[in-house]
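**Q** predicted model, plus sequence, below.
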Amino acid sequence: MGTSVGIGFSTRRSPMEAGSEAARTALEQAGVSKPDLVIVFATVGYQQQQLIGAIREVTSGAPLCGCSGEGIIVQDAVVETNFAVGVMAIASDEVSFNITSVTGIGEDPRIAGESLAEKVCPLLAEDSRAFFLLADGLAFDFDPFVAAFEATLPASGRLPIFGGLAADNWASRKTYQYHNDEILSQGACCIVLSGNCRVAWGINHGCVPVGAKRTITRSKGNVIFEIDGTPALEVLKEYVDEDWAVKWNKATLNLGLGFRTPEHLRERYDEYYVRYIMAKDDEAGSVTIQSDVTDGTDLWIVRRDKELMLDGLKSIPRQIKEDLAGQKPKLVLQFECMGRGRVVFKEQERMDLVKSLQRDLGEELPWLGFYTYGEIGPISRYNCFHNFTSVVAVIY
């Protein structure tokens, strides 16, 4: 049989109708009645339990993993509305998928990382290839979570990690993670990929530094209190032209923090990696990002650059094709920063960008993605967290 994959998509407003339509189409394309895995990305306008319930019913209770996103990406559509759902149905006798999940990632990321690793360990095999991780974008602190996760795994189980952080259409109130019938928040879902397959990937951001180098002078975990001895918020205000109190969300769509990429990773990545400013505390003058920092770390204020983003997207297929070496992909998963969608590009531009990627890798490929609150993908052999990026993973 090999591997059969189908994609379904719906923008119906009824959660039951949307879930059923997307799931039926995915099964029809895959040519199966019960798949080995169902991956679901959906936006948050739906009653989530009803949506997932409908998909589970149509797919005969097949294992299901996924999360909410700011928008959905498939072969023929890029949709950023409150009502969109994409379903990937996979059946294979050469590749296997095991899923698990953990809750409470916002309470103690280290404990959550250890807990997920303990659940993952029994699912590992000699031919395990990668993990796909989908986590709450409003609660995730990557560094302590993944450090604890990898430290708890056996050495043979420290695999590449790909994925994205669940989003909620800019509301920053509540995101959702899907594990079979469960709808989680402050959770993380994991797919263990094993079997006769490999993963090729490409990663690119599209930001440029503005102004001089800065230094973090007071921080704790992923909270930055002072930059160059000044409250972090006061420093950031220097780079915002509009009314700060009113335009905070708009400002942070295009304004981020850039950190020097470690020397051993620069061959496969840009000079800087970028962090989204996920929260601020006006009273403390601090900002929170999605990975930890230490005092004395240099940083640059960075802005999105549209032309750099366009050029960068063209480099992703080149990166992937080098690894594919002529082999045919089985499926594609795309994790795209929410700020690389409608806030920067018009609808036709967004579609043109995605179609360009798809043409370069293969327009007939099963393709599913979502707009995220953060992206995960390895640089060389190191699992890394990204903001303001596109991460495209191809299973082949």
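**A** Received, thanks.
**Q** when you work out contacts or count neighbours from here on, use the C-alpha atoms and nothing else.
**A** Fine.
**Q** in stretch 116-132, what's buried?
**A** Buried residues in stretch 116-132, defined by neighbour count with 16 or more other Cα atoms under 10 Å: L116, A117, K119, V120, L123, L124, D127, S128, R129, A130, F131, F132.
**Q** tell me where the stretch 201-350 of the chain has helices.
**A** 232-237, 244-254, 306-324, 347-361 (DSSP state H, counting those that start in this stretch).
**Q** among the ones you listed, which is the most enclosed?
**A** Scoring these by mean neighbour count under mean count of other Cα atoms under 10 Å gives helix 232-237 as the most buried, with a mean of 18.
**Q** show residues contacting that helix.
**A** Contact with helix 232-237 is made by I224, F225, E226, I227, W244, K280, D282, G285, S286, V287, I301, as judged by Cα atoms under 8 Å, 6 or more residues apart in numbering.
**Q** turn those into CSV, including distance to L37.
**A** Shown next, in CSV, are the contacts of helix 232-237 (distance: Cα to Cα, whole Å):
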residue, distance to L37
I224, 40
F225, 44
E226, 46
I227, 46
W244, 45
K280, 39
D282, 44
G285, 45
S286, 42
V287, 39
I301, 41
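**Q** let's see which of the residues you listed end up in strands.
**A** I224, F225, E226, I227, K280, S286, V287, I301 (DSSP state E).
**Q** just the buried ones among the contacts of helix 232-237, please.
**A** Buried, going by 16+ other Cα under 10 Å: I224, F225, E226, I227, K280, G285, S286, V287, I301, out of these.
**Q** and the residue nearest the centre of the chain?
**A** Central residue of the chain (Cα atoms, centre = their mean): G164, 1.5 Å from the mean position.
**Q** adding another structure so you can compare the two:
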Amino acid sequence: MEFIEFGYGTSTDENSLKAGAHAASDALKMMKKYSEKPNIVFLYSSPDYDPEEVLNGVKLILRNSVQIVGGSSKYFSTGMGVGLGISINPKESGKKAVKDAVENLGMLPKLLYVITDFCKCEEQVLKGIIEELGVTIPIFGGVSSDDFEFEHTYQYGNDVYLDSIVCVAFGGDIVPKISYNNYEYGENSGKLENIITKSEKRSIEEIGNISAVKRYIEISGYKGTVTELEKDPEFYLSHPLGILDTTGDIHLKGPISIKNKKLITGSNISNSNELKIENIDKNAIKNIFETNTSVLNNTQPHYEPALTFCNISSFLSEINPDEIEKLIEKSDINPFFGSSTFGEISLKKYGNYSMSMCSFAPDLVTISAKEGIHMFTKHPATKETLIKIHDLGGSVKVEELAKSLGIHRRSAYDRIDPLLKYGFIEKDQAVINITEFGKLLLKFEF
């Protein structure tokens, strides 16, 4: 029985309005029960499109009654909040967005989904969110990206925003599972080398008291000049610098670009940090992806997800886009939904060279209890009937069930109809079988 229905659509139409309309139309065609009135809509678009026109195209199909990133359903609810001017007041904007999202939700959130602009102070935005939300609610999301111009990054939230953060609080009968990758540095060396001696927020000017770009060329083994390196993102994105933590994990920083003889990083960095260099190739990307999917597959409870959000660093995507496309297509976790990002938010962590995933599944234990109580109240005889099917081995013919209950065969059919409707049993011709959902209900002592 499907408790959360998900449909998706894409379009490559050159016209922004048509692209939005086609994508929305295709998403609705995949849905059955909620195709007339979907509960929540997530929208991503390429920076090549006009975001206003994309949104208008989507609204042409979905009408204004459907909120873009917001809404509710029988099994889960959402609330949305928007914070503006994050480059000016990052912490306060983050606090406002999450506060409004939780208030609009009207209950304790199970998950906070975040979309923020590339404002060069994302760490402060996340800090504001955590101060307002606390540390017990999982946070997942990413930073809007463009074609490495770092200028045209938009956010959708019933409208098109710039320099903003959009938060969506999810509540209800859902189970979110989050995975993210850490890099383990392979070299064991106690000797301090490549210490940052001059930096400012997200740029490194000197390493070991010499030009950061020249030092980077030395330690990376680049065979060209500074000018050639500046125009070779394929090389410097696949040979990032990072800093080690006490557990041996390396937090990759960049360079994500090289400007004015400075190494530009994707997140803040300070003087006195020791830099290590990594080489990210096809095998490394494959390992990162498979580590994430393995975590989701092996984390309890093993419920089938309705969908899995997936944020992949734009810097990783640029290294080998074909490999990432193949990994997604071949993965046993589907459907994936998400985007390439300039930063990835997972729990309390903020990264730049990472992949993060969040599976979204119905909480079958809670749903089975609620649905069971409702069914037993409305149809009292179903309780005895379900227990009897279980006592007979979980699989029984209708005639045998009727005989065991001491009722007429027609009465037995009347009793099993609600059980079929609620998904606690399934019928194969004249044989009744208890479903996994029904087995969950039987664990409760009603």
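**A** Right, received. Where do you want to start? Note that this is a predicted model, so its numbers are computed, not measured.
**Q** superposed, what's their TM-score?
**A** Once superposed, chain against chain, the TM-score is 0.79 (TM-score structural alignment, normalised by the length of the first structure); 350 aligned residues with a Cα RMSD of 2.8 Å.
**Q** hmm, back to that, so which of the ones in strands among the contacts of helix 232-237 of the first structure comes closest to V87 of the first structure?
**A** Among these, K280 lies closest to V87 of the first structure (Cα to Cα), at 34.7 Å.
**Q** quick one, longest strand in the first structure?
**A** Every strand in the first structure considered (DSSP E), the longest is strand 207-220.
**Q** buried stuff in that one?
**A** Neighbour-count burial for strand 207-220 of the first structure [16+ other Cα under 10 Å]: C207, V208, P209, R214, I216, T217, R218, S219.
**Q** before we move on, what about stretch 155-166 of the second structure?
**A** Q155, Y156, G157, N158, Y161, L162, D163, S164, I165, V166.
**Q** what do we get in the first structure for the fifth one?
**A** The equivalent of Y161 of the second structure in the first structure is L184 (alignment by TM-score structural alignment).
**Q** how about the nearest residue to its match, chain neighbours excluded?
**A** Nearest residue to L184 of the first structure in three dimensions, chain neighbours excluded: Q177, at 4.9 Å (Cα to Cα, 6 or more residues apart in numbering).
**Q** surely that neighbour meets S68?
**A** Yes: with contact defined as Cα atoms under 8 Å, Q177 of the first structure reaches S68; the gap is 6.5 Å.
**Q** need the residues touching each of these two.
**A** Counting by Cα under 8 Å, 6+ apart, the residues touching both Q177 of the first structure and S68 are A166.
**Q** thinking again about what came up before, farthest-separated two in the buried residues of stretch 155-166 of the second structure?
**A** N158 and D163 (15.5 Å).
**Q** hmm, back to that, now render the buried residues of stretch 116-132 of the first structure as TSV, adding distance to W367 of the first structure and secondary structure.
**A** Formatted as TSV, those follow (distance: Cα to Cα, whole Å; DSSP: H, G, I helix; E, B strand; the rest coil):
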residue	distance to W367 of the first structure	secondary structure
L116	27	helix
A117	28	helix
K119	28	helix
V120	26	helix
L123	26	helix
L124	26	coil
D127	24	coil
S128	22	strand
R129	20	strand
A130	18	strand
F131	18	strand
F132	15	strand
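**Q** what is the most widely separated pair among those residues?
**A** Among these, L116 and D127 lie farthest apart (Cα to Cα), at 19.7 Å.
**Q** what about N352 of the second structure, how many neighbours?
**A** 25 (other Cα atoms under 10 Å).
**Q** distance of the equivalent of it over in the first structure relative to L253 of the first structure?
**A** Using TM-score structural alignment as the criterion, N352 of the second structure maps onto N387 of the first structure. N387 of the first structure sits 11 Å away from L253 of the first structure, going by Cα to Cα, to the nearest Å.
**Q** repeat for P209 of the first structure
**A** 15 Å.
**Q** and if you look at S115 of the first structure?
**A** 33 Å.
**Q** could you do D93 of the first structure as well?
**A** For D93 of the first structure, the distance to L253 of the first structure - Cα to Cα - is 43 Å.
**Q** show me the contacts for the residue nearest to L184 of the first structure.
**A** Taking Cα under 8 Å, 6+ apart as the test, what Q177 of the first structure contacts is 65-68, 134-136, 166, 183-185, 187-189.
**Q** could you see which of these carry over to the second structure?
**A** Using both residues aligned by TM-score structural alignment, their matches' Cα atoms under 8 Å, the second structure keeps these contacts from those: L134, A135, D136, A166, I183, L184, S185, G187, A188, C189.
**Q** and of those, the nearest to T59 of the first structure?
**A** I183 (17.1 Å).
**Q** what about that closest one, helix or strand, and which?
**A** Assigned by DSSP states H and E, I183 of the first structure belongs to strand 182-184.
**Q** before we move on, what about P176 of the second structure?
**A** Assigned by DSSP H and E, P176 of the second structure falls in strand 174-180.
**Q** average offset between that strand and the first structure?
**A** Here the mean offset of strand 174-180 of the second structure against the first structure after fitting is 1.7 Å, by mean Cα distance after the TM-score superposition for the first structure.
**Q** and that strand, what does it pack against?
**A** helix 282-298, strand 344-346, strand 355-362 (3 or more Cα pairs under 8 Å, 6 or more residues apart in numbering; DSSP states H and E).
**Q** if we go to 7 Å?
**A** helix 282-298, strand 355-362 (3 or more Cα pairs under 7 Å, 6 or more residues apart in numbering; DSSP states H and E).
**Q** nearest to E218 of the second structure, of those?
**A** Closest to E218 of the second structure of those, according to Cα to Cα: helix 282-298, at 22.8 Å.
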